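Asker: how does the following fold in three dimensions:
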Amino acid sequence: MSNSTTPGEVDHNLYGYDPSKTAAYAFVALFVVSGFLHLIFIFTLRAAFFIPLILGSAMEAGGYYCRAWSTANTHNILPFVIQGLLILAAPPLLAATIYMTFGRIVRNLKGEVYSLISPKWLTAIFVLADVICLATQLAGSVLRASDDAATNKRGSGIVLGGLILQVVIFCLFAILASNFHIRFGRIENGHIALPWVKHMVVLYTMSLVFIIRNLVRILEFTQGDDGYLVTHESMLYVFDGAFMLFVVVLLLFVHPGGLFKAARHAMLMTVLGLSNEMAPISASKR
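Answerer: Modelled structure (predicted):
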């Protein structure tokens, strides 16, 4: 039995259940492999803007490694705090990549005039909001680790505020993206065909995944420490781990770097006079 006087430990199971070492290590491996593949794509597809996603994948892997570490002693505070902090704070980094992807889609299609907000400001605004979400969730997670009930409650409120803000941000993002999609899709002049529509669909899909994930997290915090979502480990893996892994893997199969590479090639051909196509690039839906 754990001794409550042992430094760095408490006298009860911090999770309320025995975390699965197998599941934790499985997600460590999955996030490491997918993150490494994205690292390769950074060089092959000139996709440096995917660095936040790689960092987020590393944080996810680190979080699940700490859960595996906790299986040896569920009374140990350090791995419990670190895993909670990393798993909660990693998604905003993945979200930042999504925002930057949309801005680059608009620019590469030469469709700035069809976006309600300039791509430059669009990316800056959403990434700044994402940084605020990240900061609030990190700060709240640190406060939640306190033994003081009032401080712990304040930390939960801060994390909850960050999650709600992120839901609002993704809803606004989806509105802006769909507005661009509709307006740009009405273009009839220009005939340079690029498969841009499937990348927009991917953005919508990932936005929905993030919104559902955050809504579940909000419900988790409102239920409290004795709620169903907190006391059942499967909920974490289904609505957080699997959801975030889906985002990372989906971007491996439909990487926007391929679209941007094709767009750069098309514009180069136009500049060299080897093509009669002119921007804006056509709204091909193939």
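
Asker: could you use CA atoms for every contact and neighbour count after this?
Answerer: Fine.

Asker: so residue 209 versus residue 16, what's the distance?
Answerer: 27 Å (CA to CA, to the nearest Å).

Asker: higher neighbour count, these two?
Answerer: residue 209 (18 against 14; other CA atoms under 10 Å).

Asker: identify the residue nearest that one in space, chain neighbours excluded?
Answerer: In this structure, residue 209 finds its nearest non-sequential neighbour in residue 243, 6.5 Å apart by CA to CA, 6 or more residues apart in numbering.

Asker: hmm, that neighbour is touching residue 213, no?
Answerer: Yes. If you go by CA atoms under 8 Å, residue 243 and residue 213 touch, sitting 7.1 Å apart.

Asker: the more surrounded of the two?
Answerer: Neighbour totals were compared for residue 243 and residue 213, and residue 213 leads with 23 against 18 (other CA under 10 Å).

Asker: find the nearest non-adjacent residue to the spatially most central residue of the chain, please.
Answerer: Centroid-nearest residue in the chain: residue 94, 2.7 Å away (criterion: CA atoms, centre = their mean). In this structure, residue 94 finds its nearest non-sequential neighbour in residue 53, 4.6 Å apart by CA to CA, 6+ apart.

Asker: quick one: contacts for that neighbour?
Answerer: Residue 53 sits next to 35, 93, 94, 95, 96, 97, 248 when contact means CA atoms under 8 Å, 6 or more residues apart in numbering.

Asker: relative to residue 229, how far out is the residue nearest to residue 209?
Answerer: Residue 243 is 15 Å from residue 229, by CA to CA.

Asker: just how off-centre is the helix or strand encompassing the residue nearest to the centre of the chain within its chain?
Answerer: Assessed by DSSP states H and E, residue 94 sits inside helix 77-108. Here helix 77-108 is found 4 Å from its chain centre; the criterion is CA atoms, centre = their mean, to the nearest Å.

Asker: after it comes which helix or strand?
Answerer: helix 119-144.

Asker: and that following helix, what does it pack against?
Answerer: helix 77-108, helix 149-185 (3 or more CA pairs under 8 Å, 6 or more residues apart in numbering; DSSP states H and E).

Asker: so residue 38 touches residue 252, yeah?
Answerer: Yes. Using CA under 8 Å, residue 38 makes contact with residue 252 at a distance of 6.8 Å.

Asker: second input sequence below; structure requested for side-by-side comparison:
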Amino acid sequence: MAVNGGTHSSHQISITLGTIFCVLAIGHFALMWWLKTWMMVFIIAGCILEVTGYLSTAAGYGTQSVQVIVAPIFLSTSVYMSLGTLIKRMDVKDFIPFRTASFCFVLGNVVSLGLQIAGVVLGKVQEDKSLGTSITIAGLAVQLVQDLAFFTTTIVVHKKFLKSPFFESGKGVYGWKNYLMTLYILTSLFFVRNCFRIVQFGIGWNGYVARQAAFAYTLDGLLMVIAMTMILFIHPGLVYSRLKADPLLEHTSNEL
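Answerer: This next block holds a predicted model:
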């Protein structure tokens, strides 16, 4: 049965998602502080946006909360930066400067964030929503390109790592092999979510997909919960700590 905004079911789901993201934010903050992985602050910011967005939805402001729509940009920023730090610590920088790669991904997210905020706000304040919708879709399209570029970059990095002598640090739950597999899954989840949002806005603010809140709860909220839970348990800070145990690896202590 479809879950429509304003129903009792929608209210309960929003409260549940808001609570889950609150717990995830606390968990990520604790690990960030413990492991000193400061680039994970963007994930915490994203989780907080998810919390405020779903609470506003529960309060009856609909499922098109600006916070929920832009939150994945913050979530993905930490994911992008975590790979840059892993490249630095593995000392595999010959294929592309890791700072340049991280900068490009973060810059793309900034552009996407600006477009999506502008588009959603225009869509809410203007009677003719076509301009706002087009701008929002453009911002989401930037994210899609980012997802594909990051997935490709991860593949290139994976191939480089497989040729490195640091096999021991690649083993186990917190080895770099498992973390790269996690990045593949996370990027795929972001990609599916962004495809859904493009379809949703493409059909229109009052289209079938936008009116059926179940789509947003499953193809956005649930996917982001899965993504943030995965990176909480396969945390990059724990992967970096695993690298320290490899005697062959010349570990650098500076954070990205």
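
Asker: one step back: and residue 124 of the first structure, which of the helices and strands packed on helix 119-144 of the first structure is closest to it?
Answerer: helix 77-108 (8.6 Å; CA to CA).

Asker: show me what the closest one packs onto, helices and strands only.
Answerer: Short answer (3+ CA pairs under 8 Å, 6+ apart): helix 77-108 of the first structure packs on helix 51-70, helix 119-144, helix 196-223, helix 256-271.

Asker: could you rerun that using 7 Å?
Answerer: helix 51-70, helix 119-144 (3 or more CA pairs under 7 Å, 6 or more residues apart in numbering; DSSP states H and E).

Asker: Serialize those helices to a markdown table and add fields for distance to residue 23 of the first structure.
Answerer: Listed next are these as a markdown table, based on distance: least, CA to CA, whole Å:
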| stretch | distance to residue 23 of the first structure |
| --- | --- |
| helix 51-70 | 8 |
| helix 119-144 | 23 |
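
Asker: winner for burial among those helices?
Answerer: Greatest average neighbour count among these goes to helix 51-70 (a mean of 24), per mean count of other CA atoms under 10 Å.

Asker: contact partners for residue 204 of the first structure?
Answerer: By CA atoms under 7 Å, 6 or more residues apart in numbering, the contact list for residue 204 of the first structure reads residue 174.

Asker: that one maps to what in the second structure?
Answerer: By TM-score structural alignment, residue 204 of the first structure lines up with residue 184 in the second structure.

Asker: can you check residue 243 of the first structure too?
Answerer: Aligned by TM-score structural alignment, residue 243 of the first structure pairs with residue 223 of the second structure.

Asker: mean shift between the helix or strand harbouring that match and the first structure?
Answerer: Using DSSP H and E, residue 223 of the second structure falls within helix 223-233. Once fitted to the first structure, helix 223-233 of the second structure is off its aligned match by 0.9 Å on average (mean CA distance after the TM-score superposition for the first structure).

Asker: that helix vs helix 66-90, what angle?
Answerer: 30 degrees (axes from the mean of the first three to the mean of the last three CA atoms, to 10 degrees).

Asker: for helix 223-233 of the second structure, name the packing helices and strands.
Answerer: helix 176-203.

Asker: how about the helix or strand just after the helix it packs on, aligned to which bit of the first structure?
Answerer: As assigned by DSSP H and E, the chain's next helix or strand after helix 176-203 of the second structure is helix 208-211. Counting by TM-score structural alignment, helix 208-211 of the second structure falls onto residues 228-231 of the first structure.

Asker: list the buried ones in that stretch?
Answerer: 229, 230, 231 (16 or more other CA atoms under 10 Å).

Asker: give me the residues contacting it.
Answerer: Residues contacting stretch 228-231 of the first structure (CA under 7 Å, 6+ apart): 16, 17, 220, 235.

Asker: residues in contact with the aligned partner of residue 256 of the first structure in the second structure?
Answerer: Matched to the second structure by TM-score structural alignment, residue 256 of the first structure sits across from residue 236. By CA under 7 Å, 6+ apart, residue 236 of the second structure lies in contact with residue 82.

Asker: from residue 159 of the second structure, how far off is residue 236 of the second structure?
Answerer: Separation of residue 236 of the second structure from residue 159 of the second structure (CA to CA): 19 Å.

Asker: go on, residue 197 of the second structure?
Answerer: Residue 197 of the second structure is 32 Å from residue 159 of the second structure, by CA to CA.

Asker: the more surrounded of those two?
Answerer: Neighbours per residue (other CA under 10 Å) separate residue 197 of the second structure from residue 159, with residue 197 holding more: 23 against 11.

Asker: counterpart of the more buried one over in the first structure?
Answerer: Aligning on TM-score structural alignment places residue 197 of the second structure opposite residue 217 in the first structure.

Asker: identify the residue spatially nearest to its match, adjacent ones excluded.
Answerer: The shortest distance from residue 217 of the first structure to any non-neighbouring residue, by CA to CA, 6+ apart, is to residue 163 (7.4 Å).

Asker: what's the match for that neighbour in the second structure?
Answerer: Match for residue 163 of the first structure (TM-score structural alignment): residue 140.

Asker: list the residues that contact the closest residue to residue 50 of the first structure other than its chain neighbours.
Answerer: Distances taken as CA to CA, 6+ apart place residue 97 nearest to residue 50 of the first structure, at 5.8 Å, with adjacent residues excluded. For residue 97 of the first structure, the contacting residues are 49, 50, 52, 53, by CA under 7 Å, 6+ apart.

Asker: how much space between residue 97 of the first structure and residue 137 of the first structure?
Answerer: 18 Å.

Asker: on that earlier part again, in helices, which of the contacts of stretch 228-231 of the first structure fall?
Answerer: Counting by DSSP state H, the contacts of stretch 228-231 of the first structure place 220, 235 in helices.
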